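*Asks:* All I have is the shape, not the residue letters:
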């Protein structure tokens, strides 16, 4: 299973924003997929029968209580369907999905964005491409819709959204005479960091989650995309030995050499970035959405009110970030695919997602123009509207976990100066190619 430490704290983001003044579960909801339909030859709403056994994640943005409320609403519209739900920690989720597959225990499972290739190739989750409505290609944010795509086929309905954003301390930038507009590019970020350091405002202006873990791959993937590169090409082969991937790694290493990045970044995870920025010991950094609420909470931050969330800076190819979303997948062994589809479609509908926006941002484009959604997190929603439409997946390869671990080691060696970035990637490519042949 994935060892991504980012999966845990980031899921609680919107509850934290709600604590800063966001509304709770919204009573007024805009139109959307109010009642689930069952395309692909199934029963119509209200005529569905049977039992759905679902496996969900405890740390999901939607609380267990709210997911049960969603199930109750679905049950009211579909009295012939019983929905049983099991909640487990993220660390147990992947292995439980795999272990339970042979017995056909579950009809619907919550999957991370890095699992579709493995689970689909093993025949554990169903191809639902023929069920996906044509209008979803325009109605749903593209990054969200691609959260469960493998080899151009859909293996899940997007449900929870997340991506990494760029954060900066506006008070520190102002004190140094730096305009916020100057940190919209990575060159501008480096220049701002040099100014902040030279003026003695903060010793290490930049803080990152570059520990040898999935966290560093997330940062590297975002930077690679913004520099115009890819980690893998369209045929599933390594593309990280040149272009934007190497440029991104060179940029990362250079900020360490120049003393702009806190050296502890190479042993740090996402929570460490929050702590350092919240302590006033860094002016800028990348992190998941949850950081906005945490860094602006006066109970846990010395710089509350000063931390701004914005899009990832442009490296030349746009303000691109990394997809940290999740989806609901119908298992390949389910005996009730129509009911499972209807339930997944219902809980991911615009109406339901806007009702529970205090837990997680919606997958629907139109939601980001809804006054009630904007009111739920006014500093975040406009930024999310742009960033969530511009994010890339980490490599959709079958042996992702093994490949990620090889890349983590290679990136870490380059960051620590043990080997040149390009050479590190060339060596890693050989290791990755061997894994791909397995």
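*Replies:* Arrived safely. Only a predicted model underlies this, so the values are computations on that prediction, with no experimental measurement involved.

*Asks:* From here on, just use CA atoms for contacts and neighbour counts.
*Replies:* Noted.

*Asks:* what's the spacing between residue 148 and residue 182?
*Replies:* For residue 148, the distance to residue 182 equals 35 Å [Cα to Cα, to the nearest Å].

*Asks:* what does residue 30 give?
*Replies:* 37 Å.

*Asks:* more neighbours, these two?
*Replies:* residue 30 (19 against 15; other Cα atoms under 10 Å).

*Asks:* check contacts around the residue nearest to that one when sequence neighbours are not counted.
*Replies:* In this structure, residue 30 finds its nearest non-sequential neighbour in residue 351, 6.0 Å apart by Cα to Cα, 6 or more residues apart in numbering. Residue 351 makes contacts with 29-34, as judged by Cα atoms under 8 Å, 6 or more residues apart in numbering.

*Asks:* okay if I get those as JSON lines plus distance to residue 110 and secondary structure?
*Replies:* Converted to JSON lines, these look like this (distance: Cα to Cα, whole Å; DSSP: H, G, I helix; E, B strand; the rest coil):
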{"residue": "29", "distance to residue 110": "25", "secondary structure": "coil"}
{"residue": "30", "distance to residue 110": "26", "secondary structure": "coil"}
{"residue": "31", "distance to residue 110": "25", "secondary structure": "coil"}
{"residue": "32", "distance to residue 110": "22", "secondary structure": "coil"}
{"residue": "33", "distance to residue 110": "20", "secondary structure": "coil"}
{"residue": "34", "distance to residue 110": "21", "secondary structure": "coil"}
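
*Asks:* Okay, one more to line up with it:
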């Protein structure tokens, strides 16, 4: 998942480490997962010692959150020391692959689009046997799919995310736009026209349309809304027919009409957050993390005016892009038992519920927990409705190469260098050999 760089804990409300009651709940949860020091040797290790974990330093849980989580883990597991490292999202994939032969990391954060590649090439470990059967019932279906490739699990979902529609309520009121008008994508364009005509903002919409994975995330959400799909039932590329074409036509039309800021084609999610928070845009798609930051007066000039809706609908429905991430164990790790303890701790409901400001839990029951609702009252009601309906980007071994081709061709359409149909036809033709 492409994510914009988020300041490490800057201005975000934080919580103390797990208290006694939370620790008791966590102990019971981990016991139910069968996690313990088995004393095994070899690749499993003793369940004690030092492990290294690789995370990204962008949206989702902040570095400050992860540092506090890890401190809590150390308190509960005095025989294990975790050394954490953070890199940008753009560097994460290549860092995992490059470090794999040396066994540098025991735990790695992986994007939803990587299990096919990293699992099939044995960069990460198949942990299917470690998965408690209850997890598949207790997690959102979209979360369960994050680390799965085929019938096997190559990790545990940890960051459950999709893009929501953010809007500036003060801007909308000035243009006499009602929230209900934003329920469909056609309605969003009509609202943008009204906001522009009222002189509220020159470019009401801003998007993450830089030639990066961010672009594919936005495109996927629109493709699903317009009834398209990445692959047909036989596994062939299908984004260049039907809804896939209509989605790109929608994107290009918003630029031609002067509704989408032209800087969108050079922006990723953090750029979108900054522009929206400066009051220079009225409508935007972005991940969970923007809700807290855009409504924080220390980081935003529009705090208090930021509202969140689930993704608008189109003729094909209203799926949100599955932008989730999972924690995986490196195949070369010699400390798999300790790594599994750490992963199980981070993913457990008590920990996820406590740190729900910037990343919401993978557990369905968490969305009725008062502390989760209090942590993100603007977003949780919409997330509870949206997270059950997610569209996945294609799980293919060559995903990164296919995505890069598609990014390039979509950019050409957005910039008016090709028609949407021509751009997608060219992308499908060039990418077919990669499948």
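*Replies:* Sure thing, it's come through. Source: prediction; values computed, not measured.

*Asks:* picking up where we left off before, of the contacts of residue 351 of the first structure, closest to residue 139 of the first structure?
*Replies:* Distance to residue 139 of the first structure across these (Cα to Cα) is lowest for residue 32, with 10.0 Å.

*Asks:* Next, count neighbours for that closest one.
*Replies:* By other Cα under 10 Å, the burial measure for residue 32 of the first structure, its neighbour count, is 17.

*Asks:* Pull the number of nearby residues for residue 408 of the second structure.
*Replies:* 17.

*Asks:* To which secondary structure element is it assigned?
*Replies:* helix 399-414 (DSSP states H and E).

*Asks:* Tell me who's in contact with the residue most central in space within the first structure.
*Replies:* In the first structure, the centroid-proximal residue (Cα atoms, centre = their mean) is residue 324; its distance is 1.4 Å. Contacts for residue 324 of the first structure (Cα under 8 Å, 6+ apart) come out as 112-113, 161-164, 393.

*Asks:* from those, which two are the most distant?
*Replies:* Across the contacts of residue 324 of the first structure, no pair lies farther apart than 112 and 164, at 15.5 Å, counting by Cα to Cα.

*Asks:* quick one: which of the two has more around it?
*Replies:* residue 164 (28 against 22).

*Asks:* I'd assumed residue 312 was in contact with the more buried one.
*Replies:* Yes: counting by Cα atoms under 8 Å, residue 312 is a contact partner of residue 164 of the first structure at 7.5 Å.

*Asks:* Common neighbours of these two, please.
*Replies:* With Cα under 8 Å, 6+ apart as the test, residue 164 of the first structure and residue 312 both reach 222, 286, 321.

*Asks:* give me every residue that touches the first one.
*Replies:* Under the criterion of Cα under 8 Å, 6+ apart, the contact partners of residue 222 of the first structure comprise 164, 312, 320-322, 391-392.

*Asks:* top of those by neighbour count?
*Replies:* residue 321 leads those on contacts (other Cα under 10 Å) with 32 neighbours.

*Asks:* Next up, the contacts around that one.
*Replies:* So, once contact is read as Cα under 8 Å, 6+ apart, residue 321 of the first structure ends up touching 163-165, 221-223, 225-226, 312, 387, 390-392.

*Asks:* mind redoing it with 6 Å?
*Replies:* 164, 222, 391 (Cα atoms under 6 Å, 6 or more residues apart in numbering).

*Asks:* How about residue 163 of the second structure?
*Replies:* 285-287 are the contacts of residue 163 of the second structure under Cα under 6 Å, 6+ apart.
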